[in-house]
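Novice: Sequence first, then the predicted structure, then my questions.
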Amino acid sequence: MSLGRINSQVNLSALAKMMSNAGLQRMMFTDNFKQQAKHLKQLLKKNGVEVEKKSYVSELINSSYEHLLTHYRHEYLYKVALLNSYVLNNYSLSDTILLNEFKIGNSKADTILINGTNKVFEIKTELDSPERLYTQINDYYKGFSEVYIVIHHSEIGKYLNCVDDHVGIMTFSKHHTIDLFKPAQTYNEKLDILVMMKALRKEEYLQLVYEITGKLPEATPVRMFKACINLLSSYSVLDVQNTFLKIIKQRISLSTNDLVQDPSVPDILRLACYHYNLNQNQYISLIERLTHQI
């Protein structure tokens, strides 16, 4: 492999890191915004993208997005497409939330959607392999009822026989949208109260126990979790799941919804703003930063 090729992959990876959930939040919502924006401009040049001597930050972000869509379709781009072309076209954010990197069992679900139903989306880009897929899906079914894998449209054959019939399949299309290839079937046989409880923060699992049983166990802090599990053991796993979903749905502020759908917010930024729980003051600052010239 030539040095030029190595440098190309290094530069693409660095650009992808800036165009990620954490990278975009770091650039758009921290004090060193100008330094981050200048670095982005430098990375675009290193990747062979022509940029104007003076460019708006929004232009730099959009150029990065387009370049990565062609040359390095990393996970965040799939998540952006999932929000923009699937979620916003099929659901209302007023009663739907998305959770990012949700830990369940020994795995982290890339994206979870909760409204009247609940769905897990496991993203496998062309940069990934199906190596851990079986274990991941098995973990997801311990807390959720519908699981989808999201793959590039060219890799359907690679993944079709890797998953059970009740697992849904979505594809990242050549038009950069997420399309439904095969719907998931509701599957509740593996739901596990212990795994759901461990996925919650302490105040959340205490809320769950109180809402279901009407009381909290009398136990020392060290023994509280085990006492809660014992208390729930006589209740239906589906009742526990319903409350579990209701509680984790509270993690996203619904006031963010209108702001992230504003046309002034670039497509690639919308998801990062959503997971940042963008408020009105932050939105005003964001728009100012997008119109700043570097």
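Specialist: Structure received. Residues are numbered from 1 along each chain as shown.

Novice: C-alpha from now on. contacts and neighbour counts both.
Specialist: Fine.

Novice: and the end-to-end length of stretch 83-99?
Specialist: 11 Å (Cα to Cα, to the nearest Å).

Novice: which residues sit against that stretch?
Specialist: 111-115, 177-179, 249, 252, 254, 257, 267, 271, 275 (Cα atoms under 8 Å, 6 or more residues apart in numbering).

Novice: Please apply the same query to stretch 111-131.
Specialist: 73-75, 78-79, 95-102, 109-110, 140, 144-152, 155, 159, 162, 245, 249.

Novice: For the contacts of stretch 83-99, which single residue is the most surrounded?
Specialist: Using other Cα atoms under 10 Å as the neighbour criterion, residue 271 leads the contacts of stretch 83-99 with 28 neighbours.

Novice: Give the helix, strand or coil label for the nearest residue to that residue once chain neighbours are set aside.
Specialist: Leaving aside its chain neighbours, residue 271 sits nearest to residue 80 (6.1 Å; criterion: Cα to Cα, 6 or more residues apart in numbering). Following DSSP: H, G, I helix; E, B strand; the rest coil, we place residue 80 in the helix state.

Novice: another one to put next to it:
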Amino acid sequence: MSPNASQLSALSRLFSPGVFREISQKGQSALFARLFSQTGIVGRSNQTVADAFDAAFAILRRAGYRDEYVYRAALTQNVLLGTHSLNSASMLTEFRAGSCKADLAILNGTATVYEIKSERDSLTRLENQINNYKKVFAKIYVIAGEAHVNSVLSNTPLDIGVMCLNRRSHISKIREAVDRSESVCPITIFESLRADEARSILNDLGVIVPDVPNTILRSTMRDCYAQLAPKDVHHAMVRTLKRTRSLAPLSEFIERLPLSLRPIALSVQIRNTVQQQRFIEAVSLPLIKAMDWK
């Protein structure tokens, strides 16, 4: 099928946190039923809900229709789960970096951020995004479709890595990113963290946090960060976030999901095992039953 604008919107929204959470919490989703009916996909009699998600994803993967979720799926499968594992690496989505939010970052030995520029995106904000990412992440990659690659190469500094997602959804590395951990901004990193994570990093670096009221704790810790070496803070951030935001507890759940649903599962991160089982059972149901979900 060649989806129109309305159908394309419905296809993308099927992979939204709202649908994922609703299924895991209720074992059904009226939003899923409504969106799938709007996609124009003709379901088969033996099709399950998981099959329906896969069919929708297959359409989104076609060149020209690909949205951010398709790129995130490629990074998840090829980098996070392909090169690394959930036991050795962690992934951050929508992570604050200055005035921007990073599409996806992977923490392994270092912190690498991936800015997605799909066929549906423009490059107007890219310069500002890169300037903000440099304050938090050691390595920056821009991953784009073939139509954007030359523009990305021409309009980004040589230390910024560039990747291409081709028509077959394979990722190729066009330019290697340079590790710049010594140039991050400790204060910007601090502002991206939860209070417990910020304190843990200070403890890791041997800095004693003054015993002050909670009302001024963050400003006190901020002053501490201002005195630290960028590279030390960056490395401590990686160690801390790999622990506090570990994805290892999700490993078994992720393995039971079809490839099309793994990126949203890693983003929403349902850690309640009852909800995980409820989700697995729901997507195993026949699609014809799911279309009656209310």
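Specialist: Perfect, I can see it now. Just so we're clear, the structure is a prediction, and the values are computed from it rather than from any experiment.

Novice: can you tell me which residue in the first structure aligns to residue 214 of the second structure?
Specialist: Residue pairing (TM-score structural alignment): residue 214 of the second structure is matched to residue 221 of the first structure.

Novice: Next, count neighbours for its match.
Specialist: Residue 221 of the first structure: 9 neighbours (other Cα under 10 Å).

Novice: roughly how far apart are the residue lying farthest from the centre of the first structure and residue 203 of the first structure?
Specialist: The centre of the first structure is farthest from one residue, residue 218, which by Cα atoms, centre = their mean lies 37.3 Å away. With distances taken as Cα to Cα, residue 218 of the first structure is found 16 Å from residue 203 of the first structure.

Novice: residue ranges for the helices of the stretch 101-250 of the first structure, please.
Specialist: 133-140, 156-159, 193-198, 202-213, 224-232, 237-248 (DSSP state H, counting those that start in this stretch).

Novice: Look up the closest residue to residue 98 of the second structure, ignoring the ones flanking it.
Specialist: residue 132 (5.4 Å).

Novice: what's that neighbour in contact with, if anything?
Specialist: Counting by Cα under 8 Å, 6+ apart, residue 132 of the second structure touches 97, 98, 99, 100.

Novice: Next, format the residues you listed as JSON lines and append neighbour count.
Specialist: Shown next, in JSON lines, are these (neighbours: other Cα atoms under 10 Å):
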{"residue": "97", "neighbour count": "23"}
{"residue": "98", "neighbour count": "20"}
{"residue": "99", "neighbour count": "11"}
{"residue": "100", "neighbour count": "16"}
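
Novice: Please flag which of the contacts of stretch 111-131 of the first structure sit within strands.
Specialist: 97-102, 109-110, 146-152 (DSSP state E).

Novice: buried subset of the residues you listed?
Specialist: 97-100, 102, 109-110, 146-152 (16 or more other Cα atoms under 10 Å).

Novice: returning to what we had before: the second structure: which residue goes with the residue nearest to residue 271 of the first structure?
Specialist: Aligned partner of residue 80 of the first structure by TM-score structural alignment: residue 73.

Novice: how about its match, what does it touch?
Specialist: 259, 260, 262, 263.

Novice: Would you mind putting the residues you listed into TSV with secondary structure and distance to residue 112 of the second structure alongside?
Specialist: What follows is these, written out as TSV (DSSP: H, G, I helix; E, B strand; the rest coil; distance: Cα to Cα, whole Å):
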residue	secondary structure	distance to residue 112 of the second structure
259	helix	23
260	helix	23
262	helix	20
263	helix	17
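
Novice: Looking at those residues, which is nearest residue 33 of the second structure?
Specialist: Of all these, residue 33 of the second structure sits closest to residue 260, with 17.4 Å by Cα to Cα.
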